[in-house]
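J.: Give the three-dimensional model of this entry:
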Amino acid sequence: MSTLRTALDTRSPEYAANREALLGKLAELDAEHARALAGGGPKYTERHHRRGKLLARERIELLVDPDGPFLELSPLAAWGTDHPLGASVVTGIGVVEGVECVVVANDPTVRGGASNPWTLRKTFRANDIALANRLPLIGLVESGGADLASQSEIFIPGGRAFRDLTRLSAAGVPTISAVFGNATAGGAYVPGLSDYVIMVKDRAKVFLGGPPLVRMATGEESDDESLGGARMHGTTSGLADFVAEDEVDAIRLTRRVVARLNRRKLGPAPGPVEAPLFDEEELLGLVPTDPRVPFDPREVLARLVDGSRFDEFKPDYGTSLVTGWADLHGYPVGVLANARGVLFSEEAQKATQFIQLANAADTPLLFLQNTTGYMVGERYEQGGIVKHGAMMINAVSNSTVPHLTVVMGASYGAGNYGMCGRAYDPRFLFTWPNARSAVMGPAQLAGVLSIVARQAAAAKGQPYDDGHDAAMRRAVEEQVEQQSLAPFLSGRLYDDGVIDPRDTRTVLGLCLSAIHSGPIRGADGYGVFRM
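T.: The predicted structure follows:
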């Protein structure tokens, strides 16, 4: 393979400015992550500890293998909304007894672990990842059920959580529930629909209706233990497969269940792993402070792929898109990376062929996004940009090898689609803190609205207020800018997390390992390509 070289000048003023700007964004991101990590705050954390209970992330830390990785997903869920940051649940991928598992842990310090609309979206995303990659799903359950103030947004879509558990089991993906506290009403069906159930003695309570509801509905007098305690479910109802002495014992039993699953990866094993020749630290100085300034993705690849080796495909054709083959943590990947933002017909045709080749070779695809979209204008429309862009989108849509996407910079217009944005179901999608995504850039969008408004006034024979126009453009630009930033997008689960660029290689390596838990197979056919 060809070894990439670097032209990056780490002593230049531009490098220093880029690095300082990105470190500033990372500091802002760290502050937001700290808010999510704080859960319900010191008061509720201390109360939880006084009750002899572990926090959600403490349970996860005991669950995963010592010094094993845990890739947290969607930590900024619900950012910018009225709901708690993090959505009162922790999700991620961790290695348990040598097996990669998806973990979903309720955070009972946040409103008792009650579910809000973002809790559902975050949990559904975790379930999708478990199913797509054939990863066992472990639920660390302690939840007060639905946040009743949001019931109109929870009740009907919430039924999917039950459907997901049954479909995972039917697909041969094990589901495990360890119940540490309340799992009441609809929440009782989570252990009820799981393959394995562990309950903590004197702590776990699983019932459709608690004592007050039973008294109101039937007149019967009962207590928590008789209705849904761990000992009752372990001896009488049979819901509990294992009754743990305490929380640590419950986690031990959960690990033993995973150890006995006899899981084997169905994808090819990785080859030898080599570190890149260039320092990942230098990625901080690569990204220009101005999002309109492009940068060479080969410089990124030189700091991501094994041995900095990259076999470029069609290097002199469609040069705004870099395509080629590499290895990452020993796994072969096909790479599509935007070089100069705009996608022309040549780039679209090149991408279409390359995606087909990757499917023919059963090779996962890595999309590195920094695109302003497909080119517009009379010359390009007459040259077939619509049908060529459609070819690329067709290829991405019907490709069946796993896709990974990293948004390194801009992700505007249909370029987001052609480069496998969220709507195209990449197995994983992460963004860098400087990333932006919208239908188009803020200035362009405001300008389009201004032109349309000016034309509408002229058609009616009315004067146009330039002062009002300027104010409108400023307001629109500010709104679009705010709604295109990485925290806003991540808060709405349009990615799986905002990551430090220096962690990109590690994150992708973890994802590739998880992906290979299932088979890697290319598409057998495509739809009609317009030529």
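J.: alpha carbons only for contacts and neighbour counts from here, please
T.: Will do.
J.: what's the single longest helix in the protein?
T.: Determined from DSSP state H, the single longest helix within the chain is helix 13-37.
J.: hmm, who's touching that one?
T.: Outside helix 13-37, the residues that touch it by C-alpha atoms under 8 Å, 6 or more residues apart in numbering are 9-10, 75-76, 85-86, 284-289, 433-434, 487, 500.
J.: Filter these down to the buried ones.
T.: 75-76, 85-86, 284-289, 433-434, 487, 500 (16 or more other C-alpha atoms under 10 Å).
J.: Quick check: the residue lying farthest from the centre of the chain vs Ser397, distance?
T.: Farthest-out residue of the chain from its mean C-alpha position, per C-alpha atoms, centre = their mean: Gly461, at 50.1 Å. Relative to Ser397, Gly461 is positioned 46 Å away (C-alpha to C-alpha, to the nearest Å).
J.: structure for this one too, so we can compare:
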Amino acid sequence: MSNREAMLEKIAALDADHAKALAGGGPKYVERHHKRGKLLARERIELLVDQDSPFLELSPLAAWGTDYPVGGSVVTGIGYVEGVECVIVANDPTVRGGSSNPYSLRKTLRANDIALQNRLPVVSLVESGGADLPSQSEIFIPGGRVFRDLTRLSAAGIPTVTTVFGNATAGGAYVPGMSDYVIMIKERSKVFLAGPPLVKMATGEEADDESLGGASMHGAVSGLADFVAEDEVDAIRLARRVVARLNWRKQGPLPGPVEEPLFSSDDLLDLVPTDLRVPFDPRDVIARLVDGSRFDEFKPAYGTSLVTGWANLHGYPVGILANARGVLFSEESQKATQFIQLANASDTPLLFLQNTTGYMVGAQYEQGGIVKHGSMMINAVSNSRVPHLTVTMGASYGAGNYGMCGRAYDPRFLFTWPNAKSAVMGPAQLAGVLSIVGRQAAAAKGQEYNEEHDAAMRKMVEAQIEEQSLAQFLSGKLYDDGVIDPRDTRTVLGICLSAVHSGPVKGADGFGIFRM
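T.: Below is the predicted model:
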């Protein structure tokens, strides 16, 4: 099978998984929602964002491979509202009434982190019954961070706008309560800490929905609602007007002229193998991502397993680090460390293109200082302060995941290609290590080693690690911000670079101690 055919097969599987998220709670609940005269979450977003502008959905495969619905019952992403880049969070009320499960929570918290790191206003489209009670033990305590985040965003001067389309009950009531601007809909919005049944049980008081938390009450009596809309479309119109009046200004440098690459992004399907054992030249990928396909390579003859250099992408300057042959040696580590320092000195964002099996092992390399030099690189990545963007193009194994700015190192955005895999090591290597350890343990006890058991163990471990290394599995756990078609990479990175320039772009003043 050709590279193109294999990659298209992966993309088709990815599209099928995305379709599960788009389906929400399924036809029955979608139809019921529409019959009530209500819009779906993505329909609300489509009306909110500027016409013909992009919407970059984040974490669409959240909860993949779990018992929870794919998508996590919430839609998050970055969209343009009246020309302003905003983080948008919309509950999907067709999935258990929009109630939050553990993956809804993780996804919302990730969206809040993106807003705070990149200084993006937050628009919340709320319709939620609060926590999904059967999973409350995983939601209640960490869920308080949602409200903390809203207040910290406001304190940082980042506006928060909430439109309530239906119920916002119990803990959900604090989302509008802690937002800068609140829009409610006449005879639709309900915001209260406790609904009529719970109030009756707690206090004996008889009260109806409207007097407890209706839009008219909150608009005229409690003052929680800043605007009361006639219907959903009017509420979205008001949300757009609120954003238009924010007088929002980006603090990062403006982009320069944009040039299309000289080579088509469609070529990536042919260039990138889905078999991770087959190497490919990342310069071919870079030529299809950057403006004019111009790339000023840094130290091209030194540490050749890592390609480093400067380019522009959608008019924004970037420093690029891309794995060429998988393994990182001492030379690559030292080269990366210097390059990262230079990017910080010039306030230039960094793009990491991952395809690594990790740092080299063996007596020769240990004696040559691979631990010291790998640590230097990880130190530089850890303490770099310019925005980092990461794309996992292929393998992402071992500490190479760390040195190339994996999730634990807080890149502003991290996306994965559908052929990519990530784990502590490859499935065969991990199973082999367990086999060696088992043989040594048996020998130490003077016991005979069971070869039949060993073969079964290796087969089981390889299958388990293979499944847990898959792009969809990792995306389901929110270890990235989405699995993307390689052909969309330039567009996705352009949106992300524009987003990070909403805030100031400034390099680090120091890096701590480098062990030389």
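J.: quick one: contacts for Pro257 of the second structure?
T.: His314, Gly315.
J.: And it, what's its match in the first structure?
T.: Residue pairing (TM-score structural alignment): Pro257 of the second structure is matched to Pro272 of the first structure.
J.: just checking, its match is part of a helix?
T.: No. Secondary structure of Pro272 of the first structure (DSSP: H, G, I helix; E, B strand; the rest coil): coil, not part of a helix.
J.: Roughly how far does it sit from His403 of the first structure?
T.: On the measure of C-alpha to C-alpha, Pro272 of the first structure and His403 of the first structure end up 22 Å apart.
J.: Please enumerate residues in contact with stretch 494-501 of the first structure?
T.: Counting by C-alpha under 8 Å, 6+ apart, 26, 73-76, 280, 283-284, 422, 428-433, 486-487, 489-490 sit against stretch 494-501 of the first structure.
J.: can you map out the helices along the stretch 301-450 of the first structure?
T.: The residue ranges that make up the helices of the stretch 301-450 of the first structure, judged by DSSP state H, counting those that start in this stretch, are 345-360, 378-382, 385-398, 415-418, 442-459.
J.: could you dump the ones you listed to a markdown table with distance to Ser115 of the first structure and mean neighbour count?
T.: A markdown table is the format used below for the helices of the stretch 301-450 of the first structure (distance: least, C-alpha to C-alpha, whole Å; neighbours: other C-alpha atoms under 10 Å):
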| stretch | distance to Ser115 of the first structure | mean neighbour count |
| --- | --- | --- |
| helix 345-360 | 40 | 21 |
| helix 378-382 | 48 | 11 |
| helix 385-398 | 33 | 22 |
| helix 415-418 | 31 | 25 |
| helix 442-459 | 35 | 15 |
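J.: so which of those gets nearest Leu227 of the first structure?
T.: helix 385-398 (49.3 Å; C-alpha to C-alpha).
J.: and the closest one with helix 345-360, angle?
T.: 20 degrees (axes from the mean of the first three to the mean of the last three C-alpha atoms, to 10 degrees).
J.: Trace helix 385-398 of the first structure over to the second structure and give me the residue numbers.
T.: By TM-score structural alignment, helix 385-398 of the first structure lines up with residues 370-383 in the second structure.
J.: One more: stretch 100-110 of the first structure?
T.: Going by TM-score structural alignment, stretch 100-110 of the first structure lines up with residues 85-95 of the second structure.
J.: which parts of the longest helix of the first structure are buried?
T.: Quick answer for helix 13-37 of the first structure (16+ other C-alpha under 10 Å): 14-15, 17-19, 21-23, 25-26, 29, 32, 35-37.
J.: just the contacts of helix 13-37 of the first structure now: which is nearest Ser222 of the first structure?
T.: Gly86 (36.0 Å).
J.: For the closest one, list the residues it contacts.
T.: Ala36, Gly39, Ser74, Pro75, Leu76, Ala77, Ala78, Trp79.
J.: who's in contact with the aligned residue in the second structure for the third one?
T.: Read that as Ser74 of the first structure. Under the alignment (TM-score structural alignment), Ser74 of the first structure maps onto Ser59 of the second structure. The contact partners of Ser59 of the second structure, by C-alpha under 8 Å, 6+ apart, come to Gly71, Thr76, Lys107, Ser475, Gly476, Leu478, Asp480, Asp481, Gly482.
J.: before we move on, the earlier item: what about the residue farthest from the centre of the first structure, distance to Ala470 of the first structure?
T.: For Gly461 of the first structure, the distance to Ala470 of the first structure - C-alpha to C-alpha - is 20 Å.
J.: ditto for Pro402 of the first structure
T.: In terms of C-alpha to C-alpha, Pro402 of the first structure sits 46 Å off from Ala470 of the first structure.
J.: With neighbour numbers in mind, choose between these two.
T.: Each of Pro402 of the first structure and Ala470 has its neighbours counted (other C-alpha atoms under 10 Å); Pro402 has more, 26 against 14.
J.: residue contacts, that one?
T.: Thr363, Pro364, Leu365, Pro426, Arg427, Ile515, Ile520.
J.: Among these, which one lies nearest to Ile355 of the first structure?
T.: Nearest member of these to Ile355 of the first structure, counting by C-alpha to C-alpha, is Leu365, at 7.8 Å.
J.: Which position in the second structure pairs with that closest one?
T.: Per TM-score structural alignment, Leu365 of the first structure is aligned with Leu350.
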